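Peer 1: This is a predicted model, with the sequence first.
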Amino acid sequence: MRPHETPPKAQTPAGVGLSTGAVAMRLGVAPATLRSWERRYGIGPAARVNGRHRRWLPQDIALLEEMCRLTSRGIPPAEAARAARLAAAGAPGGTPGPAGGAALRSPGGRDMLPLERARGECRGLARAAVRLDSEAVEDLLDRALSEHRCVTAWEEIIAPTLHAVGRKWATAGERYIEVEHLLSWLVSLALRGVPRRSPTRDVPPVLLAGAPGELHSLPLEALWAALGERGLPVRMFGPAVPPDALEAAVRRTGPSVVVVWAQSRTTAVPEVLSAVEDVEWGLRGARSRSRLLLAGPGWSSLPGAGSRRLTGLRSGLTLIENLLTGPGMPAGRGPAR
């Protein structure tokens, strides 16, 4: 072999090591990023299956983890790749500081989001969010929603990561606000991209609205996406809907169920109850009222709210689905006349 020739990749049996997609999800980077690092800097798997398919072994993944740690500290990728290889070989000088000598923290150690018991996808999503790597966050969210569907992806991957970001922000001052904003925006975009089925039954729709003054609407958007994914009719009115606007929306659309989300006690105002339950809709002589369901922790202290409370996406979706498709649900009707 000539001095500058690259040695051939070692062969490994099928089933050994991880695929590029699995490693990307574990690390919170886009698969394209891993391929780019291999092409540009030689940070690639040591073995392949049948000489073609990449299989990342533990030592390869350790090298990638060091590469991610260094780039998250502001080190240019080429320098990070060199340092990661030196560190893997046990050579000195393998962990340089960031440009300009500033002591930045990596997303590991004290800066890692509190996700110790979460599934691997959560940790990958958290790492990508902390790095503000929007491309990787989008890719991980899309994969989670397509592979697990909306309810599982929300309850086991997205919501735990959002909660971890919120807890970290609460204990780290202003440092993680940008992480929360980026992640929330990309989660909203991903939920709106969930494929929607055409309604399978002609029943009055579900109306979704944020309580007056309530600006947090991601859980409501998750319910909207899950209803659409199952082919159930739904109309979203977004955050901070005033009581009079909610009453007008109920009167004009004639929904079978109204779900109002309140994150905090200050937005869980009792006027919402009368804005929905005191309104009749439908044709004269066949008036109906909508069923009001309250979602979110803000309603916990409101008197009389217990029987209307939704306690989670999965259970809430099941209840709504039973209300819409159960016996006795009339066909869809127009607004009040």
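Peer 2: Yep, that arrived.
Peer 1: going forward, measure contacts between C-alpha atoms and count neighbours the same way
Peer 2: Fine.
Peer 1: Summarise which helices and strands the helix or strand where Glu247 lies is packed against.
Peer 2: Applying DSSP states H and E as the criterion places Glu247 in helix 243-253. Applying 3 or more Cα pairs under 8 Å, 6 or more residues apart in numbering; DSSP states H and E, one finds that helix 243-253 makes contact with helix 271-277, strand 280-281.
Peer 1: before we go on, here's another structure to hold up against the first:
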Amino acid sequence: MPRAVLGAQSVPEAALSVTEVSKRLGVSASTLRTWERRYGVGPEERAAGAHRRYLPDDVERLRAMIGLVRSGMPTGQAAAAVHADRARPDRSAPVRPAELRVMAESGEACALQELLESAVSEYGLVHTWSRFVAPALQEIRSGSDGEVPGGSPSRVLMCAFEHVLQAVHRSRPRRPAQVPARIVVMSDAIHEMGAQVVGVALTWYGFDVRILSSERYGGVCAAERFTAHSASHEVDLVVVMGRGGTCEEFVTTIADRSDVNILLVGADTPEILSQNVQRVRT
């Protein structure tokens, strides 16, 4: 997928007090003052006698240092690493899922969204999801400490990524006025976000995409839902993201009832023998 440039979502350059930064990052104000005095990690600009005011870049450096310290690195080495990173060319996009996890755990939704936008611009949407966001979610959800109700890091990350998905969809190229091929993406609950990513990526290539749930809701099963949709819309391709016996059942039903082409996506999709069904692992 082409790399979307999302420049309209930048975070305002609001300066924060040491108390506000302390609350956001979960580190005491006295510790932040000590780090500034001892290691030089603090506000970049500060007038003599004035209160500390942290700009977004200052907060990002502190967040990076906190992540290193929490990973087991001695404080002095973490500070040196942060200073060394500043000397390198600017890199705003994440390269490790752990970076996203630390930001999500800190509750920095706006900064997290900005970082994800940079990643999409540099690496593309599908790569950002599969290499950064999905592994970060797995790291968060596999932890044994549990999540605090109302402040779930996984939800913080998911919501930030959903905002980026919306922005990518809005910025898709406009195609010539012609009837595009319609693709229906069907997924179970566990693959919902992946289905959204695939759907948005396909719209960038000019396809008319709709996403249908393959779960049973309101007494309606997946095959019935697709039949109702295809009765009023011509469908050229069905992309299925799911697993297990339920997925196999509704795909087999759709293949038996229609001649529409079906593409199973994912290593955990069932293997179905049908001339209309193909399967790709990634």
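Peer 2: Yep, that arrived. In this text, all values refer to a predicted model and were calculated from it rather than measured experimentally.
Peer 1: thinking again about what came up before, got the helices and strands packed on helix 243-253 of structure 1 as a markdown table, with distance to Arg39 of structure 1 columns?
Peer 2: Below are these laid out as a markdown table (distance: least, Cα to Cα, whole Å):
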| stretch | distance to Arg39 of structure 1 |
| --- | --- |
| helix 271-277 | 58 |
| strand 280-281 | 63 |
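Peer 1: For Arg110 of structure 1, which of those is the nearest?
Peer 2: helix 271-277 (42.5 Å; Cα to Cα).
Peer 1: Can you give me the buried ones in the closest one?
Peer 2: Val272, Leu273, Ala275, Val276 (16 or more other Cα atoms under 10 Å).
Peer 1: What of stretch 144-161 of structure 2?
Peer 2: Quick answer for stretch 144-161 of structure 2 (16+ other Cα under 10 Å): Ser152, Pro153, Ser154, Val156, Leu157, Met158, Ala160, Phe161.
Peer 1: cool, stretch 49-66 of structure 1 as well?
Peer 2: Neighbour counts over stretch 49-66 of structure 1 (16+ other Cα under 10 Å) mark Val49, Arg54, Arg55, Trp56, Leu57, Asp60, Ile61, Leu63, Leu64, Glu66 as buried.
Peer 1: Then stretch 142-153 of structure 1?
Peer 2: Asp142, Arg143, Ala144, Leu145, Arg149, Cys150, Val151, Thr152, Ala153.
Peer 1: Need the counterpart of the second one in structure 2.
Peer 2: Taking TM-score structural alignment for the superposition, Arg143 of structure 1 sits opposite Ser118 in structure 2.
Peer 1: how about the nearest residue to that match, chain neighbours excluded?
Peer 2: Leaving aside its sequence neighbours, Ser118 of structure 2 sits nearest to Ala93 (Cα to Cα, 6 or more residues apart in numbering; 5.0 Å).
Peer 1: One more: Asp244 of structure 1?
Peer 2: Excluding its sequence neighbours, the residue lying closest to Asp244 of structure 1 (Cα to Cα, 6+ apart) is Ala275, at 6.8 Å.
Peer 1: what's near enough to touch the one you found?
Peer 2: Pro243, Asp244, Leu246, Glu247 (Cα atoms under 8 Å, 6 or more residues apart in numbering).
Peer 1: Ranking by neighbours, what's the top pick from these?
Peer 2: The residue in those with the most neighbours, by other Cα atoms under 10 Å, is Leu246 (24 neighbours).
Peer 1: check contacts around the aligned partner of that one in structure 2.
Peer 2: Counting by TM-score structural alignment, Leu246 of structure 1 lines up with Phe226 in structure 2. Each residue near Phe226 of structure 2 by Cα under 8 Å, 6+ apart is listed here: Leu212, Ile254.
Peer 1: same check, this time on Ile272 of structure 2
Peer 2: By Cα under 8 Å, 6+ apart, the contact set of Ile272 of structure 2 is Glu248, Thr252.
Peer 1: If we use 6 Å, what do you get?
Peer 2: Applying Cα atoms under 6 Å, 6 or more residues apart in numbering to Ile272 of structure 2 gives no contacts.
Peer 1: Next one: it relative to Asp259 of structure 2, how far apart?
Peer 2: From Ile272 of structure 2 across to Asp259 of structure 2, the span is 15 Å (Cα to Cα, to the nearest Å).
Peer 1: ok, now Pro97 of structure 2?
Peer 2: The gap separating Pro97 of structure 2 from Asp259 of structure 2 is 41 Å, by Cα to Cα.
Peer 1: More neighbours: which of those two?
Peer 2: Pro97 (19 against 13).
Peer 1: Hmm, Phe132 and the more buried one touching each other?
Peer 2: Yes: under the criterion of Cα atoms under 6 Å, Pro97 of structure 2 makes contact with Phe132 at 4.8 Å.
Peer 1: any idea how far Leu132 of structure 1 is from the residue nearest to Glu138 of structure 1 when sequence neighbours are not counted?
Peer 2: What sits nearest to Glu138 of structure 1 in space, not counting adjacent residues and going by Cα to Cα, 6+ apart, is Leu186, at 6.4 Å. Relative to Leu132 of structure 1, Leu186 of structure 1 is positioned 11 Å away (Cα to Cα).
Peer 1: ditto for Trp299 of structure 1
Peer 2: 33 Å.
Peer 1: continuing past the helix holding Glu247 of structure 1, what's the next helix or strand?
Peer 2: Proceeding N to C from helix 243-253 of structure 1, the next assigned helix or strand is strand 257-261, under DSSP H and E.
Peer 1: Compare that following strand with structure 2 and give me the mean distance after superposition.
Peer 2: On superposition with structure 2, the average gap between strand 257-261 of structure 1 and its aligned counterparts reaches 1.0 Å (mean Cα distance after the TM-score superposition for structure 1).
Peer 1: related to what we said a few turns ago, mind putting the contacts of Ala275 of structure 1 into CSV with distance to Pro76 of structure 1?
Peer 2: Listed next are the contacts of Ala275 of structure 1 as CSV, based on distance: Cα to Cα, whole Å:
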residue, distance to Pro76 of structure 1
Pro243, 53
Asp244, 55
Leu246, 52
Glu247, 56
